[in-house]
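Undergrad: The following block contains a protein sequence and its predicted model.
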Amino acid sequence: MPEGHSVHRIARQFERNFVGKPMLASSPQGRFAEGAAVLNGREAVSVQAVGKQMFLEAEGDVWLRVHLGLYGAWDFAGEIVVDPTIASANGRMGQTNQRGTALEAPILDTAGENSLSSIGAPRRTRVHVRMSEQTKGLSPDDSEWPPPIVGQVRLRLMTDITAADLRGPTACVLQTPEEMLASVAKLGPDPLVGDATENEERFVRAVKKRQTAIALLLMDQAVVSGIGNVYRAEMLFRQQLNPHTPGRDVPEDIVRELWLDWVRLLAVGVETGQMMTMDGLSGDAYRAAMANRDDRHWVYHRAGLPCRVCGSEIALEEIGARKLYWCPRCQA
C-alpha cells in the first residue's frame, strides 16, 4: 500500500502541474463518469495530502477525495514540472541524502519506488514523460498526445500539457467543503499538516489511552496518519519496542520518540521518494540502500534472515490482517 510519503509527493505534483489551471476530466473506465463530468472544465484551486488521502479542490466548492488503498496509483504524462533541485536527467525524481547534501548522480530504486511518472502501488507504467524546461538539459520527446489510455483508468485529469491517470483506488469521490473537512477530522495527525506541537500531543493522547497493541495503533489512521506496513515495522524496531505492547503501557517518552521518528522518516520519504529507514549509511552502503529496499530496512521483508543488530532470526506474523516483521530479541 502506498504510504504517507507517496501521497504527499503526489499532492506536490498536482500543486506544480494542475493548480491554477482548468482541467479536462474523464473516466475512461466509466466508474467515475458522473464525478468526472462535474470536474470537467473547472480550475484546480488547491491540493493537500493528509496521511494516505489526497484532497484536490476545484472551483465551485468541489473537492475530489482520493484514497489509493492497496493497489492505487497516479500515472503522470506530458510536460511535468518538477523541482529542479531534485530533478534528474532520466525522468525520475532525484534525491538528497539524509544530511541534505545533493548526490552527484541520482540513484534509482530497482522497484521504481521513486519514479516520477508513476506514484503509488508498484507497477510497470507505460506512460511517457516529456520533461519541462525547468529540468535542465532535457528536451521534449515526440510522445503521443494526449497519451493513450492504458489499463483501467478510473479518472483522467488533463491540462493542455499534463495528464494524470488514476488507477485502482480504494476511494475516488466528490465532496462538499463540509464533507471534506469531516473526512480530515476523522484522520489522526500528519507531521506535514497543522501545528507540530498539537500534532504530537494528539498522538500521545491517542496512544496512551488505549489497551490496543502498539503495532495496531500505528496502522490506525485515526491515531496517526500515513503510517503503513513498512514504516510501522521499522519504527517499532528503531525504538526496540515489542509490537504487542498495549499503547497505554508504552512509556510516554517512547511514545514521543515514535512520533518524532515519524516526523523524520516522513520528511526523508517525501524528499527522496523512498522509505529509507536506516541511518548513518554512507558510500556504497548508502547507494545500495537507495537502489534496493532490501538494503534500506532493518526488519521489513527480512523474515527468517538474521537481525542486523543481534543476529537473531527476524520473525513474521500476521496482526490485524497485515504482515508484521520484528526481532524477538531486540524487541523483546
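TA: Good, I have the coordinates.
Undergrad: switch to C-alpha atoms for all contacts and neighbour counts from now on
TA: Will do.
Undergrad: From the structure, what's the count of residues near the residue lying closest to residue 309 once chain neighbours are set aside?
TA: Nearest residue to residue 309, sequence neighbours excluded (Cα to Cα, 6 or more residues apart in numbering): residue 330, at 7.8 Å. The number of residues packed near residue 330 is 18, by other Cα atoms under 10 Å.
Undergrad: Kindly report the same for residue 283.
TA: Look at residue 283: counted by other Cα under 10 Å, it has 7 neighbours.
Undergrad: try it against this one:
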Amino acid sequence: MPEGHTLYALARDLHAAFAGTRPVVTSPQGRFAEGAAQVTGTELLGATSRGKHLLLEFAADRFVHVHLGLIGTFTVDEGDWTGEVPVVGQVRMRLATAEHVADLRGPIVCAVLTPDEVAAVLDRLGPDPLRAGSDPAADPDRAWRRISRSSRTVGELLMDQAVLAGIGNVYRSEVLFRHRLSPATEGRRLRPQSWRLVWDDLVRLMPLGVATGRIVTVEEQVADVEAALGRGERPRLTERTSYVYKRDGQECVRCGSRVRTKVVAGRNLFWCGNCQRRR
C-alpha cells in the first residue's frame, strides 16, 4: 500500500496540473459515473493529502475523496490532449484538460463528499508527520496520548492510521530499527523520549521520500539526499536499500544476527531481535 509520502507527492502533482482549471471528469469504467457528473466542468480548487487519503477540492463545496488501497494507482500525464485519449485498463476516474490527463485505477475509495463528510474523515486520522510545522493537527502529543494509554504493541500502533497518519510497513520496520526499539513494546511502556525520537525521525525521513519518490532510511543515503537537496540538486538513487525491511533471514547489518519477520497488524514486520531490545 502506498505510504504517506507517495500521496503527498501525488497531491502536489495533481495540484500543479489541475488547480484553477475546469477538468472534464469521467468514469470510463462506469463505477464513478454519478460522482463524475457532479464535478465535471467545475473548477478544481486544489489537491491535498492527509496520511494515505487524497482530497480533490472542487468549487461548490464538493470534494473527491480517494484512497488507493493496496493496488490503486493514479497517474498524471502531460501533453497535447486535444484529441481523444485511449483508455487503458479499468479507469475509475479520469480528469482531463487540453494539457493533462490523470487516470485513477483500482482504488478502494473514490467518492464525492461534502465539507462535513471530509471533516469526519480527517477527524479519524492521527497526526501526519509530513505536515509537521504547517498544520496544527500534526501534533505528536495527540499520537502520544493514545500510545501511552494503549496495551497494544508499538509495532501495531504505528500502523494504526487513527494514531499516526501515513505510516506504512516500510517506515514502521525501518524507524524502529533506526532507534533500536523493540516492536513488541506495549505503548503504555514506551518512554516519551523514545516516542519523540520516532516522531522526529519520521518528520526528517518522509520529506526525503517525497523528494526522491523512494523510501530512504539507511543513514548514508539519508545524508546524501539531504546534502543534494541542500545544494539545490535533484537527488538520484540507484537502488533501494533497507536495514531490515524484506531482509528476513539475512544478517543484520549492525550485529550479524538474523533478521526476523512476523505478521503484525496484517503486514510482515521485520526486525533484529538482538539490536532492537530497547523498550
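TA: Everything's here; your move. No experiment lies behind these values; they were computed from the predicted model shown.
Undergrad: Fetch the TM-score of the aligned pair.
TA: Superposed pair, TM-score by TM-score structural alignment, normalised by the length of structure 2: 0.90. Supporting alignment: 265 aligned residues with a Cα RMSD of 2.0 Å.
Undergrad: hang on, the earlier thing: residues in contact with the equivalent of the residue nearest to residue 309 of structure 1 over in structure 2?
TA: Aligned by TM-score structural alignment, residue 330 of structure 1 pairs with residue 275 of structure 2. The contact partners of residue 275 of structure 2, by Cα atoms under 8 Å, 6 or more residues apart in numbering, come to 177, 180, 254, 255.
Undergrad: same question, residue 108 of structure 2
TA: Counting by Cα under 8 Å, 6+ apart, residue 108 of structure 2 touches 66, 67, 68, 69, 72.
Undergrad: Just give me the match in structure 1 for it.
TA: Matched by TM-score structural alignment, residue 108 of structure 2 corresponds to residue 170 in structure 1.
Undergrad: What of residue 164 of structure 2?
TA: By TM-score structural alignment, residue 164 of structure 2 lines up with residue 224 in structure 1.
Undergrad: where's the closest residue to its match other than its chain neighbours, which helix or strand?
TA: Of all residues not flanking residue 224 of structure 1 in the chain, residue 188 sits nearest, at 4.1 Å (Cα to Cα, 6+ apart). Per DSSP states H and E, residue 188 of structure 1 falls between elements, in no helix or strand.
Undergrad: Would you mind measuring from residue 188 of structure 1 to residue 29 of structure 1?
TA: Taking Cα to Cα, to the nearest Å as the measure, residue 188 of structure 1 falls 32 Å from residue 29 of structure 1.
Undergrad: can you check residue 61 of structure 1 too?
TA: Distance, residue 61 of structure 1 to residue 29 of structure 1, by Cα to Cα: 25 Å.
Undergrad: Now do the contacts for the nearest residue to residue 64 of structure 2 once chain neighbours are set aside.
TA: Once flanking residues are discounted, residue 64 of structure 2 sits nearest to residue 112: 4.5 Å by Cα to Cα, 6+ apart. Counting by Cα under 8 Å, 6+ apart, residue 112 of structure 2 touches 35, 38, 62, 63, 64, 65.
Undergrad: Quick check: the farthest pair among these?
TA: Of all pairs drawn from these, the widest gap by Cα to Cα lies between 38 and 65 and measures 13.3 Å.
Undergrad: out of those two, which sits in the busier spot?
TA: Using other Cα under 10 Å, the more surrounded residue of residue 38 of structure 2 and residue 65 is residue 65, with 20 against 15.
Undergrad: Nearest residue to the more buried one in space, ignoring adjacent ones along the chain?
TA: Nearest residue to residue 65 of structure 2 in three dimensions, chain neighbours excluded: residue 55, at 4.8 Å (Cα to Cα, 6+ apart).
Undergrad: could you point out which element follows the host helix or strand of residue 180 of structure 1?
TA: Using DSSP H and E, residue 180 of structure 1 sits in helix 177-185. As assigned by DSSP H and E, the chain's next helix or strand after helix 177-185 of structure 1 is helix 196-208.
Undergrad: that older thread, now list the buried members of the contacts of residue 275 of structure 2.
TA: 177, 180 (16 or more other Cα atoms under 10 Å).
Undergrad: which one of the contacts of residue 275 of structure 2 sits closest to residue 50 of structure 2?
TA: residue 177 (25.2 Å).
Undergrad: Double-check that that closest one belongs to a helix.
TA: Yes: using DSSP: H, G, I helix; E, B strand; the rest coil, the assignment for residue 177 of structure 2 is a helix.
Undergrad: check contacts around it.
TA: By Cα under 8 Å, 6+ apart, residue 177 of structure 2 lies in contact with 243, 244, 271, 272, 275, 276.
Undergrad: roughly how far apart are residue 240 of structure 1 and residue 160 of structure 1?
TA: Plainly put, residue 240 of structure 1 is 51 Å away from residue 160 of structure 1 if you go by Cα to Cα.
Undergrad: and if you look at residue 259 of structure 1?
TA: The gap separating residue 259 of structure 1 from residue 160 of structure 1 is 41 Å, by Cα to Cα.
Undergrad: So between these two, which is more surrounded?
TA: residue 259 (23 against 14).
Undergrad: Strands of the stretch 101-250 of structure 1, residue ranges please.
TA: 118-120, 129-131, 153-158, 162-167, 171-175 (DSSP state E, counting those that start in this stretch).
Undergrad: how about those, which one is nearest residue 192 of structure 1?
TA: Nearest to residue 192 of structure 1, of all the strands of the stretch 101-250 of structure 1, is strand 118-120, at 18.6 Å by Cα to Cα.
Undergrad: picking up where we left off before, mind checking which of the contacts of residue 177 of structure 2 land in strands?
TA: Here DSSP state E is the test, and those give 271, 272 as lying in strands.
Undergrad: picking that back up, quick one: the aligned partner of the residue nearest to residue 224 of structure 1 in structure 2 from residue 100 of structure 2, how far?
TA: Using TM-score structural alignment as the criterion, residue 188 of structure 1 maps onto residue 126 of structure 2. Going from residue 126 of structure 2 to residue 100 of structure 2 by Cα to Cα gives 33 Å.
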